[in-house]
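Peer 1: Provided below for reference: sequence and predicted model.
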Amino acid sequence: MSGESAALDKVDAEVDARGMNCPLPILKAKKALSAMQSGQVLRVLATDHGSMRDFQAFARQTGNELVAQTEQAGVISHLLRRR
């Protein structure tokens, strides 16, 4: 998950899934990614701590790159690059 600072400069879309529990953050991310072009970066904001594992598995299963996962003040930011 290197290159986080470079990816943070170029986010093409953002999904706010704060306050939502699994599987809603993944479903919202999946919908947003389907509307994006290859190589674009999606940021998903979530408060469900299970989303850390969920997004790791989602990236493996879909082939989208999980660029970074960071947590600040209870909000987890997941950066995904569209395959």
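Peer 2: Happy to help now that I have it.
Peer 1: only C-alpha atoms for contact and neighbour calcs from this point on.
Peer 2: Fine.
Peer 1: which residues of the protein fall in helices?
Peer 2: With DSSP state H applied, the chain shows helices at 4-9, 24-34, 51-62, listed in chain order.
Peer 1: check it against this one:
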Amino acid sequence: MIVDARGHLCPVPSLRLRKAFEGLSPGTRATLLATDPMARIDVPYLMAELGGRVVETSEVDGVLTLVVETGDAPTG
């Protein structure tokens, strides 16, 4: 699954990613495309909150590509 948030400022990339993760099974991967450099900081925090993780981060021509994986929801 690709979540395209290019051209949007935070928190939009994180919000779109959160919405895309609703109802997905643990271990599902998604790719977020973002042009806001704050996504590099915000997405790892979001993934920690959702119990997931960032698998890979890269940047080419100003576009951040973050591959993330769902996990179990944190239990508190």
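Peer 2: In hand now; what should we look at? What you see is a predicted model; the values in this text were computed from it and never measured.
Peer 1: now render the helices of structure 1 as a markdown table, adding distance to residue 75 of structure 1 and mean neighbour count.
Peer 2: Formatted as a markdown table, the entries for these read as follows, by distance: least, C-alpha to C-alpha, whole Å; neighbours: other C-alpha atoms under 10 Å:
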| stretch | distance to residue 75 of structure 1 | mean neighbour count |
| --- | --- | --- |
| helix 4-9 | 15 | 12 |
| helix 24-34 | 13 | 16 |
| helix 51-62 | 11 | 15 |
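Peer 1: distance to residue 79 of structure 1 for these - can I get that in JSON lines?
Peer 2: Conversion of these to JSON lines gives the following (distance: least, C-alpha to C-alpha, whole Å):
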{"stretch": "helix 4-9", "distance to residue 79 of structure 1": "8"}
{"stretch": "helix 24-34", "distance to residue 79 of structure 1": "10"}
{"stretch": "helix 51-62", "distance to residue 79 of structure 1": "9"}
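Peer 1: show me what residue 48 of structure 2 aligns to in structure 1.
Peer 2: For residue 48 of structure 2, the aligned position in structure 1 is residue 60, judged by TM-score structural alignment.
Peer 1: tell me how far the nearest residue to residue 78 of structure 1 once chain neighbours are set aside lies from residue 45 of structure 1.
Peer 2: Leaving aside its chain neighbours, residue 78 of structure 1 sits nearest to residue 69 (4.6 Å; criterion: C-alpha to C-alpha, 6 or more residues apart in numbering). Note on residue 69 of structure 1: its distance to residue 45 of structure 1, by C-alpha to C-alpha, to the nearest Å, is 10 Å.
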